[in-house]
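Colleague: sequence-free structure coming up:
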């Protein structure tokens, strides 16, 4: 399992982004495993993102958004960031 980003884990920004990812994933009926496969990242990383434990980099955030069939801008807007 990936280690949390200790400096930023559980900040309101990461919690909001994670919630937006989870909401979009569930609205599409995807499992974390399917989303991770489509995004090309580990399932445990997706889990950590959704819990606000990862300070996601721009490239991975874009991969997640693409796998969720949305734009990164729309995903960030859904998080109200």
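Modeller: Yep, it's here. Since we're looking at a predicted model, the values are computed, not measured. Numbering: from 1, shown residues only.
Colleague: alpha carbons only for contacts and neighbour counts from here, please
Modeller: Fine.
Colleague: Go through the host helix or strand of residue 45 and flag the buried ones.
Modeller: In this assignment (DSSP states H and E), residue 45 forms part of helix 43-50. Within helix 43-50, the residues that count as buried by 16 or more other CA atoms under 10 Å are 43, 45, 46, 47, 48, 49, 50.
Colleague: Comparison target, given below:
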């Protein structure tokens, strides 16, 4: 808990993994922006910048519906299931 606490409040960016660790990853990731206290759009943009191979789904939160989100996720998975 102590070490986790350091990574939650020691930076100006999103809490969690160090930027250097994220930059080393090379894997597909679908970044879906949020718009609430825990999931700011800026955090999603930050992840998209740090993760090579990521794809940012640039859609407003109210556009992330039961009709659009599953189809978008399935398309992403199909694209990377090779």
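Modeller: Structure's in. What do you need? Bear in mind the structure is a predicted one, so any value in this text is a computation, not a measurement.
Colleague: How close are the two chains, by TM-score?
Modeller: Taking TM-score structural alignment, normalised by the length of the first structure as the basis, the two superposed chains have a TM-score of 0.38; 52 aligned residues with a CA RMSD of 3.9 Å.
Colleague: residues in contact with residue 38 of the first structure?
Modeller: Applying CA atoms under 8 Å, 6 or more residues apart in numbering, we find residue 38 of the first structure in contact with residue 67.
Colleague: tell me which residues in the lengthiest helix in the first structure are buried?
Modeller: Taking DSSP state H as the criterion, the first structure has its longest helix at helix 12-27. Across helix 12-27 of the first structure, burial judged by 16+ other CA under 10 Å covers 13-25.
Colleague: With distance to residue 61 of the first structure added, can I get those in CSV?
Modeller: CSV is the format used below for the buried residues of helix 12-27 of the first structure (distance: CA to CA, whole Å):
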residue, distance to residue 61 of the first structure
13, 13
14, 12
15, 14
16, 13
17, 10
18, 10
19, 13
20, 12
21, 10
22, 13
23, 15
24, 13
25, 14
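Colleague: Between which two of the residues you listed is the distance greatest?
Modeller: 13 and 25 (18.3 Å; CA to CA).
Colleague: re earlier: please identify which of the buried residues of helix 43-50 of the first structure is nearest to residue 66 of the first structure.
Modeller: Once CA to CA is applied, the member of the buried residues of helix 43-50 of the first structure that ends up nearest residue 66 of the first structure is residue 46, at 13.8 Å.
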